[in-house]
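Enquirer: Got a predicted structure plus its sequence, pasted below:
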Amino acid sequence: MENLAMHISNGIINGPVAAVFAAFALVVLAYCVVRGRADLDDRLAPMAGLVAAFIFAVQMLNFPIFTGAVSGHLLGGALAATLVGPWVGALCVAVVLVVQALVFGDGGVAMLGLNITNMAILGTAAAYLLIALLVRVLPRTPAGVSIAAFVASVVSVVVASQGFILQYWLGGTTDVGSTLGGLAGTMAGVHLLIGIGEGLIAATTVATVAKVRPDLVYALRALRATPAAVSVPMPGGAR
């Protein structure tokens, strides 16, 4: 097993499986466009551009793990979900993946549907679900939302890595020198470490933005704590 990076190269997964995931990714991204339009305003639109640029920069930084036998990079789904929400966040990550594949050859063009499914869809969705839960139990402060971003980063990166395991099980064509269970364990372990690194970056970034402009943090302004039950007086004094 020479390398376990999150981007899937051409030929690792067979054509039919790649085509199915490409269709799935297109449908989900189209839905994200529809839902994202409702969120876009004069604050979210420029923030989305900044988030995409930041994710592009950090994803270009591949780093070795385990004496260079394994490499990986940050994904950015949790950061995107925290700052611009799940729909626009998934689109930001997807745009970055398309540019990387077409311009820099990072990930096979034929495998774009697989990579978008794992990193833009699964990763961002897992992150947002956790963030939506955590911001309701943690203090709604820069520290609280940064903790949510950290936890979501760790979990979302591992979830995204396991998307590849499912895809490889369905249509893997390359011998990776390991059983499926062994491959899943290796990917989870490697990306747990990557997730911790990503979590530290995401938490620091989110905390900084939240201190300066909390109105730009989607998780703070769009996700509200569940309101307590309110008793409404009924006619005649009944409740």
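Expert: Done, it's in. Residues are numbered from 1 along each chain as shown.

Enquirer: make it CA atoms for all contacts and neighbour counts henceforth
Expert: Noted.

Enquirer: Provide a list of residues in contact with the one residue sitting closest to the centre of the chain.
Expert: A centroid search over the chain (Cα atoms, centre = their mean) returns residue 77, at 2.2 Å, as the residue closest to the centre. Counting by Cα atoms under 8 Å, 6 or more residues apart in numbering, residue 77 touches 89-90, 93, 119-120, 123-124, 127, 153, 156.

Enquirer: Return the distance of it relative to residue 49.
Expert: 14 Å (Cα to Cα, to the nearest Å).

Enquirer: and the comparison structure, right after this:
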Amino acid sequence: MHVPDGFIDAPMSAATGVVAAGAIAVSLRGARREQGGTSRASEAERGGERTAPLAGLVAAFIFAVQMLNFPVAAGTSGHLLGGALAAILVGPYTGVLCVSVVLLMQGILFADGGLTALGVNITDMAITTTVVAYAVFRGLVKVLPRTRRSITAASFTAALLSVPAAALVFTLLYALGGTTDVSLGKVATAMIGVHVLIGVGEAAITALTVGAVIAVRPDLVHGARGLEQRLKLRVNGELVDAQAPLAPITPRTSRRRLWIGGLVTSLLLAGFVSFYASSNPDGLEKVAADHGIDRQTKEHASADSPLADYGVRDVDDARLSGGLAGVIGVGVTVVAGTGVFWAVRKRRSTTSQVA
């Protein structure tokens, strides 16, 4: 759903740029609390300190999975937006920053998503998906048992709803600042319809990833804080619940091993699996072509980038070119993301000392 230059006019692009800048400023402050906060932080907030090293990895993983377009309907594909996944894994404020880092890297290096439309993309893909998904997720976990299965189910539902929400927000932005005269009713129907289907893929990827991380390190998942398991006893060959308080789930792997495993997975997805991704246009591209939204599309400012369109210039082999671009993208994103969150943690430590 990367919006290119020319879809939205200059005033609306500028307005969403202000919204995006404000949201990022708020998220930087909120991310400090999620990663340990200040000296007045609660115990739950201090627990976020353990998730901070994962934030850069989450950004890199989202970048990698976004390269894997999956078919959703005749001639249309979709890809992960990532707001729900980031919010549940590392917190909503940190999640906004994760997706924003991905969008910035994609726009500058790969000519994916317009630079003048960066505010539009951050507002739509980072802010909207994260806020909607986390609100739905928190609402569900409050009424569901605090079990791994419930959190995975809540993750699925939250991710599913976040995608058509982003499609609706794009339609509203286009209604206010679109550069072509089209039927907004038809655009809204087409956008929401196809993105409901894309949302199913988003939900599956999010639930599988959250479930996998919870299985080995539930203490590192922001949305799973306080997750507990009931003690089991074997009676006559069957496992039954023990009449005892719930016990915290014991981590099954170290943070270092989880980080390395996540990075290797991201590199494999971007460097190898991405070659087999669907080549069909994504939901926004298909709707834009069908309804004339793309008539005012402008050439990307980074069209001459050596990595434009997710290929390495002067590398003729398509598989090698795309794979190298994916690996470079993962590397740059994990470095950029880690740098941002290292700065957040450093500022947090300084603030705590001053306090």
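Expert: Received the coordinates, thanks. Note that the coordinates shown come from a computational prediction; the quantities given were computed from them, not determined experimentally.

Enquirer: Which residue in structure 2 aligns with the residue nearest to the centre of structure 1?
Expert: Using TM-score structural alignment as the criterion, residue 77 of structure 1 maps onto residue 83 of structure 2.

Enquirer: for residue 142 of structure 1, same thing?
Expert: Aligned partner of residue 142 of structure 1 by TM-score structural alignment: residue 148.

Enquirer: if I read this right, that match contacts residue 212, doesn't it?
Expert: No: using Cα atoms under 8 Å, residue 148 of structure 2 is not in contact with residue 212; the gap is 10.2 Å.

Enquirer: okay, those two: which has more neighbours?
Expert: The neighbour count for residue 148 of structure 2 versus residue 212, taken as other Cα atoms under 10 Å, is higher for residue 148 (19 against 13).

Enquirer: the strands in structure 1, which residues?
Expert: In structure 1, the strands defined using DSSP state E lie at 63-65, 70-72.

Enquirer: Give me whichever of these is most buried.
Expert: Neighbour counts (mean count of other Cα atoms under 10 Å) averaged over each of the strands of structure 1 peak at strand 70-72, with a mean of 19.

Enquirer: tell me the contacts of the residue nearest to residue 92 of structure 2 when sequence neighbours are not counted?
Expert: Once flanking residues are discounted, residue 92 of structure 2 sits nearest to residue 130: 6.0 Å by Cα to Cα, 6 or more residues apart in numbering. Each residue near residue 130 of structure 2 by Cα under 8 Å, 6+ apart is listed here: 83-84, 86-87, 92, 95-96, 162.

Enquirer: let's go with 6 Å and repeat that
Expert: Residues near residue 130 of structure 2 by Cα atoms under 6 Å, 6 or more residues apart in numbering: 83-84, 87.

Enquirer: Please pull up the equivalent of it in structure 1.
Expert: Alignment note (TM-score structural alignment): residue 130 of structure 2 maps to residue 124 of structure 1.

Enquirer: do you know how far that match is from residue 91 of structure 1?
Expert: Applying Cα to Cα to residue 124 of structure 1 and residue 91 of structure 1 gives a distance of 10 Å.

Enquirer: Can you pull the residues that touch both of the two?
Expert: Counting by Cα under 6 Å, 6+ apart, no residue touches both residue 124 of structure 1 and residue 91.

Enquirer: now the helices for the stretch 1-150 of structure 2?
Expert: Taking DSSP state H, counting those that start in this stretch as the test, the helices found in the stretch 1-150 of structure 2 are 10-34, 43-46, 52-66, 83-90, 92-110, 118-121, 129-143, 148-177.

Enquirer: Looking at the ones you listed, which is nearest to residue 348 of structure 2?
Expert: helix 10-34 (5.7 Å; Cα to Cα).

Enquirer: Now do the closest one against helix 148-177, angle only.
Expert: 150 degrees (axes from the mean of the first three to the mean of the last three Cα atoms, to 10 degrees).

Enquirer: so helix 10-34 of structure 2 matches what in structure 1?
Expert: So helix 10-34 of structure 2 sits over residues 15-39 in structure 1, by TM-score structural alignment.

Enquirer: now swap in stretch 336-346 of structure 2 and tell me
Expert: So stretch 336-346 of structure 2 sits over no part of structure 1, by TM-score structural alignment.

Enquirer: what packs against the helix ranked longest in structure 1?
Expert: If you go by DSSP state H, structure 1 has its longest helix at helix 180-212. Packing partners of helix 180-212 of structure 1 (3 or more Cα pairs under 6 Å, 6 or more residues apart in numbering; DSSP states H and E): helix 142-171.

Enquirer: how much does the helix it packs on stray from structure 2?
Expert: Average distance, helix 142-171 of structure 1 versus aligned residues of structure 2 after superposition (mean Cα distance after the TM-score superposition for structure 1): 0.7 Å.

Enquirer: Measure how far the longest helix of structure 1 is from the centre of its chain, please.
Expert: 10 Å (Cα atoms, centre = their mean, to the nearest Å).

Enquirer: mean distance, that helix to its aligned residues in structure 2?
Expert: Helix 180-212 of structure 1 sits 0.9 Å off on average (mean Cα distance after the TM-score superposition for structure 1).

Enquirer: what's the mean distance for stretch 133-141 of structure 2 versus structure 1?
Expert: So stretch 133-141 of structure 2 averages 0.6 Å relative to structure 1 (mean Cα distance after the TM-score superposition for structure 1).

Enquirer: List the buried residues for that stretch?
Expert: 133-138, 140-141 (16 or more other Cα atoms under 10 Å).

Enquirer: just stretch 207-218 of structure 2 next, same as before
Expert: Those would be 207-211, 213-214, 216-218, for stretch 207-218 of structure 2 by 16+ other Cα under 10 Å.

Enquirer: Onto which residues of structure 1 does that stretch map?
Expert: The aligned range for stretch 207-218 of structure 2 in structure 1 is 203-214, by TM-score structural alignment.

Enquirer: From the chain's centroid, how far away is that stretch?
Expert: Using Cα atoms, centre = their mean, the distance between the centre of stretch 203-214 of structure 1 and that of its chain works out at 18 Å.

Enquirer: contact partners of that stretch?
Expert: With Cα under 6 Å, 6+ apart, stretch 203-214 of structure 1 has contacts from 142, 146, 149-150.

Enquirer: Now list the buried members of these.
Expert: 142, 146, 149-150.

Enquirer: what about residue 141 of structure 1, neighbour count?
Expert: Around residue 141 of structure 1 there are 15 other residues, counting by other Cα under 10 Å.

Enquirer: gap between it and residue 222 of structure 1?
Expert: From residue 141 of structure 1 to residue 222 of structure 1 the distance is 14 Å (Cα to Cα).
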